[in-house]
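J.: My questions concern the predicted model and sequence given below.
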Amino acid sequence: MTALRHDLNLARPDDVYNLIVDAHKGLDDAQCRAFDARLILLLANQVGDEAAIREAVDAALAGLVPTA
């Protein structure tokens, strides 16, 4: 059984996307990476389900080619 929710769970997903993109404005690359790491950890804690987080990591990595 999958732990990761695959159905849309946001009333206004475009607004959430824009919120996250806009939060990066004015940040340099290091600050963007720090922001992303903080946001990921805060949201992972909010999810609170390790199995779902593992599935999300796998889904996010799917199709990406690792760089050396």
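T.: Looks like it arrived, so ask away.
J.: going forward, measure contacts between C-alpha atoms and count neighbours the same way
T.: OK.
J.: contacting residues around the residue lying closest to V47 once chain neighbours are set aside?
T.: Using Cα to Cα, 6 or more residues apart in numbering and skipping residues adjacent in sequence, the residue nearest V47 is I53, 7.6 Å away. Contact partners of I53, counting by Cα atoms under 8 Å, 6 or more residues apart in numbering, are L4, A44, V47.
J.: next up, a second structure to put side by side with the first:
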Amino acid sequence: MPRLELNPNFTDPDAFYAALTDAHRERSEDESERINARLILLLANHIGEQQVLEEALILAARDAEEAR
């Protein structure tokens, strides 16, 4: 069973962060939300494994609750 990769796995995290912030620069809040939603769906499709996606959702929701 595939597991969610939680160890750093970026080839260039700084470049990804720069590209992500550039994609949002000078966008409205609604446009940024659409970008994020589309990015999530594209990456979820790439991952494809339901169990991995559900694990990611559980962790993201838990982390959001802990941040309150």
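T.: Sure thing, it's come through. This structure is a prediction, so every number in the text was calculated from the model and none was measured.
J.: hmm, back to that, and the residue nearest to V47 of the first structure, what pairs with it in the second structure?
T.: Alignment note (TM-score structural alignment): I53 of the first structure maps to L53 of the second structure.
J.: What strand or helix carries its match?
T.: helix 50-66 (DSSP states H and E).
J.: Where does the spatially most central residue of the second structure sit, in terms of helix or strand?
T.: In the second structure, the centroid-proximal residue (Cα atoms, centre = their mean) is I40; its distance is 5.6 Å. For I40 of the second structure, the element it lies in under DSSP H and E is helix 29-47.
J.: just how off-centre is that helix within its chain?
T.: Put simply, helix 29-47 of the second structure sits 8 Å off its chain's centre (Cα atoms, centre = their mean, to the nearest Å).
J.: mean shift between that helix and the first structure?
T.: Following the fit onto the first structure, the mean deviation recorded for helix 29-47 of the second structure is 0.5 Å by mean Cα distance after the TM-score superposition for the first structure.
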